[in-house]
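Asker: model this:
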Amino acid sequence: MAPLTDKKIVLVTGANQGLGFEIIHVAALREPSAVYILACRNVDAGNEAIKKLSEKGVKAEVELLRLDVTSNDDIVAAVKAITEKYGRLDVLIHNAGISNMLPAPSDNTGDLGAIPNTIANVFTGPLAAQAYNASQIKELTTEDLAAMRHTYTDVLNTNLTSVGLISAAFLPLLRSPLVKHPKVISVTSGLSSMTNQLRRKTLRGLIYGASKTGLNGLSVTLQAGENDRVEKEGSESARIRYFVVQPGLLKTAFTGFMEGIREPEEGAEVVVRLCIFQIKQWKWRDATTHTLAVGTGPRLQTGLLESDEREYPYVPCYPLWAWQA
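Answerer: Take a look at the predicted model:
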């Protein structure tokens, strides 16, 4: 049977705005021969995003796919649609995510200290001290615990559980013999670093940070399992490479459009370079000593792309980086 297409197929979740939108924008301009699947929950927002991409000069094929990452029905339907139309998936980019750390943009002054005190906001709200096991605590009611559990469940379900489920659902397409360099790229956060949390080198986001720490661990485990599979089965299909990328704090709806931080297209750069294999040499930072070294190839631990050492509000220690197990 002839292949349905010989074009590279790239799927980006949560791609109607912010970082996801810019990933497709930057990648499509740089590699217009690929097909980009813009996945998002809201079809109208997705169509508007595709219109904006065209206005920005994107000539590549961009297809809209309805995908709520927390919906099992949507995941199954997405796999079926891509299987029937393309029969392959070269790059899966997990960009969709939520946070309990910031209020709606209309309520946000751009100052983290101005975030409203709500029980659901365990980042800086009245239960923050309780959550961090501080000395000043209150007796929690069942309503308090229910609110906290709801927030934990929502954030972890979107940022961690859904990544695991979608990665599993798309395995047959990623392992297609048509795909030579399958990649799964997950967007993490500087808040995922246990080392820097302990050293107070970044702001803290209890639930969101924990979800991204879990995402890092999930990626390691998936890569280890994939390595075992390839060793056992031989080279019948290409090895899937699992990457974790930290694009920095970006000026998007996700952060309430705070001033003084990176534009989303800057953060997209680290993802795009992995997506289209433009990285040939990395600078990398040892997570313990923070020393710099130079290496070649993709199998480095924490990779710095070029020498972006600028400091940004609230994240003074995080240049763009990427990691692969």
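
Asker: for the rest of this, base every contact and every neighbour count on C-alpha atoms.
Answerer: Fine.

Asker: compute the number of surrounding residues for M148.
Answerer: If you count neighbours by other C-alpha atoms under 10 Å, M148 ends up with 18.

Asker: what about it, helix or strand, and which?
Answerer: Remark: M148 resides in helix 142-156, with elements defined by DSSP states H and E.

Asker: check contacts around T151.
Answerer: Neighbouring residues of T151 by C-alpha atoms under 8 Å, 6 or more residues apart in numbering: 100, 120-121, 207.

Asker: would you reformat those as a markdown table and include secondary structure and distance to S176?
Answerer: Shown next, in a markdown table, are the contacts of T151 (DSSP: H, G, I helix; E, B strand; the rest coil; distance: C-alpha to C-alpha, whole Å):
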| residue | secondary structure | distance to S176 |
| --- | --- | --- |
| N100 | coil | 37 |
| A120 | coil | 43 |
| N121 | coil | 43 |
| I207 | helix | 36 |
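
Asker: which of those residues sit farthest apart?
Answerer: Maximum pairwise distance in those, criterion C-alpha to C-alpha, is 10.6 Å, between A120 and I207.

Asker: what do these two both touch?
Answerer: Common neighbours of A120 and I207 (criterion: C-alpha under 8 Å, 6+ apart): 100, 151.

Asker: what about these two, which has more around it?
Answerer: With neighbours defined as other C-alpha under 10 Å, A120 and I207 compare such that I207 has more, 24 against 21.

Asker: in the stretch 51-200 of the chain, what residue spans correspond to strands?
Answerer: Along the stretch 51-200 of the chain, counting by DSSP state E, counting those that start in this stretch, strands occupy 61-66, 91-94, 183-187.

Asker: helices or strands up against the second one?
Answerer: Spelled out, it's strand 91-94. When contacts are defined as 3 or more C-alpha pairs under 8 Å, 6 or more residues apart in numbering; DSSP states H and E, strand 91-94 sits against strand 9-12, strand 183-187.

Asker: can you list contacts of that strand?
Answerer: Contact with strand 91-94 is made by 8-13, 163, 167, 174, 182-187, 275, as judged by C-alpha under 8 Å, 6+ apart.

Asker: one more: the longest one?
Answerer: The set of residues that contact strand 61-66 without belonging to it, under C-alpha under 8 Å, 6+ apart, is 32-43, 46-47, 50, 74, 78.

Asker: for comparison, sequence B:
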Amino acid sequence: MAASKTLVLITGANQGIGFETAKNLLLASNAYHVLLGTRDLTKGTASASALKTLPIKGQVEPIQIDVTKDDSVDAAAAHVESTYGKLDILVNNAGIFSKNPKARDAFREILAVNSVGVVSVTEAFLPLLRKSSAPRLIFVGSSVGSIRQAADPNSKYYAPAANEYRASKAALNMLLVQYWVKLQKENFKVFGADPGLIATNFVNPEQVRKRGAMEPDVGGERVASVVRGDRDADVGRMCGEYGVSPW
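Answerer: You can find the predicted model right below:
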């Protein structure tokens, strides 16, 4: 990595919004060296290779990281430390949606990735972010995690569905605020990035397209805009398709 590059780690980036975020950053600027976080290194390598076939301006490489496994998270942090000595931007993007019919099991599965995994990765990489001259910490959230909208009969998010996933994204809102309160005195910029309803294989893409879902590159650009600093006026908040997403 060239010394002048901004080092960005995006978890869950071998596909979907994470991949599109990386693509948006790399196509638009030579400022970034992107680490594609992936549970399966084979898939991550293939995704990095696919990006390299495009006219990207920055640099990209895969890195193995399973956010549910402490050993994997710690190994990824150790690799970044020994290779680069710092991290400039962490994008907590990895997330899952469970179709497990048993609510208690679905909650455990989802929270392990979408909440506990986020804390695990953030805490492991905070020492490396502190070595950056302009550290940036980003949580990829969702409008379905907004309690205000969930309680509003006039909102499209007023529906008793996907309880486990929605609760995990509501928890992410609190994590965002708490890290912002904690880290702003250390020159950190902490954000939430809400890509909106996007047609990825996270759920059935054709089904969500019928509900007005946008294509993955749109969601990736919404997250990339936060990474680039386009939304810095909204630091400490969840930046979404309509401005600042309500809590």
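
Asker: and the TM-score between these chains?
Answerer: The TM-score (TM-score structural alignment, normalised by the length of the second structure) is 0.89; 239 aligned residues with a C-alpha RMSD of 2.3 Å.

Asker: export the strands of the stretch 51-200 of the first structure as TSV, with columns for mean neighbour count.
Answerer: Shown next, in TSV, are those (neighbours: other C-alpha atoms under 10 Å):
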stretch	mean neighbour count
strand 61-66	19
strand 91-94	25
strand 183-187	24
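
Asker: tell me which of these sits nearest to T302 of the first structure.
Answerer: Checked against C-alpha to C-alpha, the stretch from these lying closest is strand 183-187, at 13.8 Å.

Asker: in the second structure, what residues pair with that closest one?
Answerer: Aligning strand 183-187 of the first structure against the second structure (TM-score structural alignment) gives residues 136-140.

Asker: now swap in stretch 71-90 of the first structure and tell me
Answerer: Per the alignment by TM-score structural alignment, stretch 71-90 of the first structure matches residues 69-88 in the second structure.

Asker: sorry, back to before: adding distance to N227 of the first structure, write the contacts of T151 of the first structure out as a markdown table.
Answerer: Shown next, in a markdown table, are the contacts of T151 of the first structure (distance: C-alpha to C-alpha, whole Å):
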| residue | distance to N227 of the first structure |
| --- | --- |
| N100 | 35 |
| A120 | 40 |
| N121 | 39 |
| I207 | 30 |
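
Asker: what's the match of strand 183-187 of the first structure in contact with?
Answerer: By C-alpha under 8 Å, 6+ apart, stretch 136-140 of the second structure touches 88-93, 129, 172, 176, 188-195, 223, 226-227.

Asker: tell me the contacts of the residue nearest to the spatial centre of the second structure?
Answerer: Residue closest to the average C-alpha location in the second structure (C-alpha atoms, centre = their mean): N93, at 2.1 Å. N93 of the second structure makes contacts with 10-13, 17-18, 139-140, as judged by C-alpha under 8 Å, 6+ apart.

Asker: how near is it to D194 of the second structure?
Answerer: According to C-alpha to C-alpha, to the nearest Å, N93 of the second structure and D194 of the second structure sit 10 Å apart.

Asker: likewise P62 of the second structure?
Answerer: With C-alpha to C-alpha as the criterion, P62 of the second structure and D194 of the second structure are 24 Å apart.

Asker: and what of D40 of the second structure?
Answerer: 25 Å.

Asker: next: L90 of the second structure.
Answerer: According to C-alpha to C-alpha, L90 of the second structure and D194 of the second structure sit 15 Å apart.

Asker: ditto for T21 of the second structure
Answerer: Distance of T21 of the second structure to D194 of the second structure, computed by C-alpha to C-alpha: 12 Å.

Asker: identify the contacts common to those two.
Answerer: 219, 223.

Asker: all helices for the stretch 51-200 of the first structure, in order.
Answerer: 72-85, 128-131, 142-156, 162-169, 171-174, 194-198 (DSSP state H, counting those that start in this stretch).

Asker: just those helices: most buried one?
Answerer: Per residue and on average, the most neighbours among the helices of the stretch 51-200 of the first structure fall to helix 171-174, with a mean of 20 (mean count of other C-alpha atoms under 10 Å).

Asker: quick one: map S167 of the first structure onto the second structure.
Answerer: So, by TM-score structural alignment, S167 of the first structure is matched to T122.

Asker: burial count for L292 of the first structure?
Answerer: L292 of the first structure, neighbours per other C-alpha under 10 Å, totals 12.

Asker: chain neighbours aside, what residue packs nearest to it?
Answerer: R285 (4.9 Å; C-alpha to C-alpha, 6 or more residues apart in numbering).

Asker: and what of K251 of the first structure?
Answerer: Closest to K251 of the first structure by C-alpha to C-alpha, 6+ apart is F257, at 4.6 Å.

Asker: which residue lines up with that neighbour in the second structure?
Answerer: So F257 of the first structure corresponds to P205, using TM-score structural alignment.

Asker: out of the contacts of strand 61-66 of the first structure, which sit inside strands?
Answerer: Judged by DSSP state E, strands contain the following of the contacts of strand 61-66 of the first structure: 35-40.

Asker: returning to that earlier point: where's the match of S167 of the first structure relative to Q59 of the second structure, distance?
Answerer: 23 Å.

Asker: could you do A13 of the second structure as well?
Answerer: Noted for A13 of the second structure: a distance of 14 Å to Q59 of the second structure, by C-alpha to C-alpha.

Asker: and for P101 of the second structure?
Answerer: For P101 of the second structure relative to Q59 of the second structure (C-alpha to C-alpha), the value is 42 Å.
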